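Colleague: no sequence on this one, just coordinates:
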């Protein structure tokens, strides 16, 4: 049983001890009633508590109030109040005051327990909704730091996109508790789905804000008696896409700080990203991207706003990133070590990325003629390249058929220039570019139809497929799962130099 107050004469405050039976402490805990007890050498129950009897004698305690800390019929603890020496003994007014104070203390303790329980649940939900391990990307290394704190709505993500590109995401839902963590999980799920559509960063955030607006409308339509009805929602997000072939990073942000960038020489790289409206704000302004070309080995730091608060916070982070010879995880730890204490209490998320490129030995690119014989030429080129990479015959045959269908589609319905690219990583990616912006669609051909099955065949042979559009046309791409890690074998077999 925990005792409040002085912990009893001669006892340290906050100690936990066993309550001897047939004492005022045990009786108060049993019947939940306060007691006013005179103390003296002849007090009979002190014989069952030798340590207490010795302390009473040494301190000269002569009056005791024992008040149980109770709430909803449960005992949370005891408050023991003593008067010693020449002081006046307690009276019934003192008992009433002690009971009132104990009642308030019980409510405060219960509220603290409830808050701690909800905080633990919210933090657990937050961790379960976030990536459980670093995801290996084709041309970028990443590491993250998640600081637990009051804010349980922070999130980060790295998402593999077609063409060896990587989406880097950090965001946060303002507020504390389980509801913030739930809203965070909803937004993270939506942004993962949007990323798979190969949209530009500003389009991803625009559609994410549409979803956020619907979530806000749902909350506003709750009954007035619901605690969430009048609770506002506020969130921000920054979304960047790194392309290792162009070495560019395209970034858009919604009510969130822009990333910080440090080049391989340790110098800060300026990046001015127009600030878009927050995800749950009434502002309907458009999102605008910023594009920066990066050298190989550049470092990007995507931070929640808490990490950038305080004097010269960006300079502090860029200095930490400029330290040579440090791994990404070590750099992230260095940034945390330098944070003000109040930042750590609030909670924050940090995502670090080091840019790279795709090895020339793992990429093959050809410019194709806009001719009827081009599909056959493409099949020969693909077979030769895949055999050079040491892929199995089943994969070669399937890829040959996929490329034939994609190139045929580009020749028939697209416009020049035509380009074919193969990328070998943990998966095999095929890309066919043409100058048309017309979007392809999967058809289900009838039995008597002589054509219209190209994309259907592609969808059956590939694990994933899609189309992404740009200012100079579109790219049809496919991904095939590979049984082993052929990229390592192909790289080791490539000629040196």
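Modeller: Nice, thanks for sending it over. Since the structure is predicted, the reported quantities are computational estimates derived from the model, not experimental observations. Residues are numbered from 1 along each chain as shown.

Colleague: could you use CA atoms for every contact and neighbour count after this?
Modeller: Will do.

Colleague: in the lengthiest helix in the chain, what counts as buried?
Modeller: Among the segments of the chain that qualify as a helix by DSSP state H, the longest is helix 92-129. Within helix 92-129, the residues scored as buried using 16 or more other Cα atoms under 10 Å are 95, 98-99, 102-103, 105-106, 119-123, 125-127, 129.

Colleague: closest to the centroid, which residue in the protein?
Modeller: What sits nearest the mean C-alpha location of the chain, by Cα atoms, centre = their mean, is residue 155, with 2.3 Å.

Colleague: so what does the helix or strand encompassing it touch, helix or strand wise?
Modeller: Taking DSSP states H and E as the definition, one finds residue 155 inside strand 154-160. In terms of contact count using 3 or more Cα pairs under 8 Å, 6 or more residues apart in numbering; DSSP states H and E, strand 154-160 is assigned the packing partners strand 166-173, helix 178-195, strand 348-355.

Colleague: put this beside the first:
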């Protein structure tokens, strides 16, 4: 048998319905009986042949048969529902179709087709109706044989490509639709043929021959066709176009992806790059984001300064770019000049998107010519473009450009609407980043001006400090550090933080830091400094609370709150190495001894400032020369929870044990080891390596409470100045010694000590056991006394009083660089 005959046989399997055929003569008498008729009605051929057709039907329908035969002779055929009667008397509902079977040159006869309605629900109506339903269905329908070759298809399948039904016969899917995932589809067919289980809802996404530049989506369902013995004859499948639904899902997925991926930071350029990354390759083959220069700086864009109208050129900065096939993203920004009259300029001026269906290769879109149009293969179609303004809150920030190459269909109106939605979401994120950049820059400027630009030079400690602001999502915090020179060659080391982030925290930090420096001038012990600071913070909070009730809301949320601020205050004396410190809700300092051992000061923890609680306590340690104090805010250890104190200290210990050539490098090494590049919280670290003043730079004497000792004290001080090579300061020093010792002898009790310290200044100190502080007076011309401290204040750089548990010290400093001061 040839191939053509085999195809005809295969087609007959699919063309012949599940019917019981029988032949009738002109009178309606059965002349030929078939096996299917015997199966349906139970009569053997010997009993059925010669029987009137009316005898095969129930009594009610038997009377209709003469009329039916008349209609057949008149109309050429008849079809309808009848109730046949089986040999055992049981009725059988059937669809009966009677049509002429007359052959030329032969006798007239009729062909009757009986279909049991219960067993053949698809053929209980006329073939013409079924052909109209299947052939005219908008759903593509096809049948293939066991070799997966087409044996039938309806006209609706043509819309998916591959030609009309007759051109598909005896062909495989790969021959009809080259480029389609024919292997995947035929794998589903083979699975259905092997198992008999249908496959429903198989989704196919690709490009069909009918639309080579357009990605389409189709839903396929496969069902096996069996013969009368239950063996597979082939596969029947349907195809439904799901392209619009698929595109709607893609659009929703793109917008969902944009919502999750755009705006994850408050960095302007990074946000612009995120927009380009989301758009490629799902929406476009190239995406660029160009922003106005002021926007990248965080400033408010001024359209009047950027352009004068539609006929001007506009210079923007490329903030984001992504091209299909790029291994990475473009880094940095560069200028992009949009020529006068270009769609980009019209978008900027008019604030409306611009769609270019196909770019003219002879006149390409100006900023994209060199990177896109010029790189197209010769003879290829120019790309399609969308230019959408990046607008937020009524202000144009820049433009976003999307291009598609020849493999994509041109942008349509739906794409334009999607691009507008996508860019508008990104524009809000860009504007938020711009506003945050402006606030962050302002806060950084404020904080840098409030933090010490240069730590004071002194001989007590070698010092290095590091500050790392929090990442952009958290915002700048209120951490600070300071070094304050005190009397007697001592220094105060301070590290602290205020709660909150942003410009308010920076302002609050400045207030607290200024208060600390002011209180440090009183030369009080650390615990008393914190007690005064605690009262001051409480008053600040009360004043802010009253202001919040009576004044309009502040422009920045939260306000400059200072309650809950933390601080550690350390005083180091280089003469004897004593170090006294107190803390208010702040981590205790770490100490690196000269041999590299790291210890932590057992410092009593006081409550945060303004929170109320028990009084502050101090701790005192004596540090060997060359020891390093490490004062830090809790951001250095990331967490700072009490339950993780041991773990945090171990991490800090390991970081401090690392060696470095200089103290500044060591400070940076500790920060890098413990703090991520974009920390969640601000970090301040102050490291101070202790020094000791040499014994020959300090001289002290015990003095009797006798006025005659004043002259001896002057002579002793002059001799020591001569040894130090400071004879030019002798006159002033003798005057200071005379006045201070005289006051101590006259008004104080207990022992009297005189001490000279040669550091960067010459310090004269007189100790006595009194507890009353002297006051500077302005005597009248007729007063006989009261001019001592006035003279001291006039001839020295500064002077003051420092109280000790056993008495007080009155001190005065003279500059060693300018003796006249």
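Modeller: Done, it's in. This structure is a prediction, so every number in the text was calculated from the model and none was measured.

Colleague: report the TM-score for the pair.
Modeller: Here the superposed chains carry a TM-score of 0.87, computed using TM-score structural alignment, normalised by the length of the first structure; 481 aligned residues with a Cα RMSD of 3.1 Å.

Colleague: the longest helix of the first structure: average distance to aligned residues in the second structure?
Modeller: If you overlay the two and look at helix 92-129 of the first structure, the average distance to its match in the second structure is 2.1 Å (mean Cα distance after the TM-score superposition for the first structure).

Colleague: so how far is that helix from its chain's centroid?
Modeller: From the chain centre to the centre of helix 92-129 of the first structure is a distance of 29 Å (Cα atoms, centre = their mean, to the nearest Å).

Colleague: what of stretch 468-488 of the second structure?
Modeller: From the chain centre to the centre of stretch 468-488 of the second structure is a distance of 27 Å (Cα atoms, centre = their mean).

Colleague: which parts of that stretch are buried?
Modeller: For stretch 468-488 of the second structure, the buried set under the neighbour-count rule, 16+ other Cα under 10 Å, comprises 468-472, 474-488.

Colleague: in a helix, residue 423 of the first structure, correct?
Modeller: No: according to DSSP: H, G, I helix; E, B strand; the rest coil, residue 423 of the first structure belongs to no helix; its state is strand.

Colleague: number of residues surrounding whatever residue of the second structure lines up with it?
Modeller: Taking TM-score structural alignment for the superposition, residue 423 of the first structure sits opposite residue 757 in the second structure. The tally of other residues near residue 757 of the second structure (other Cα atoms under 10 Å) stands at 21.

Colleague: ok, now which ones touch residue 757 of the second structure?
Modeller: 488, 489, 697, 698, 699, 763, 764 (Cα atoms under 8 Å, 6 or more residues apart in numbering).

Colleague: which residue lines up with the fourth one in the first structure?
Modeller: Aligning on TM-score structural alignment places residue 698 of the second structure opposite residue 363 in the first structure.

Colleague: aligned partner of residue 448 of the first structure in the second structure?
Modeller: Counting by TM-score structural alignment, residue 448 of the first structure lines up with residue 782 in the second structure.

Colleague: could you check how far the closest residue to residue 751 of the second structure other than its chain neighbours is from residue 807 of the second structure?
Modeller: Of all residues not flanking residue 751 of the second structure in the chain, residue 768 sits nearest, at 5.8 Å (Cα to Cα, 6 or more residues apart in numbering). According to Cα to Cα, to the nearest Å, residue 768 of the second structure and residue 807 of the second structure sit 6 Å apart.

Colleague: more neighbours, those two?
Modeller: A side-by-side neighbour count of residue 768 of the second structure and residue 807, using other Cα under 10 Å, places residue 768 first with 25 against 17.

Colleague: close enough to count as contact, that one and residue 754?
Modeller: No: taking contacts as Cα atoms under 8 Å, residue 768 of the second structure lies outside contact range of residue 754: 9.3 Å.
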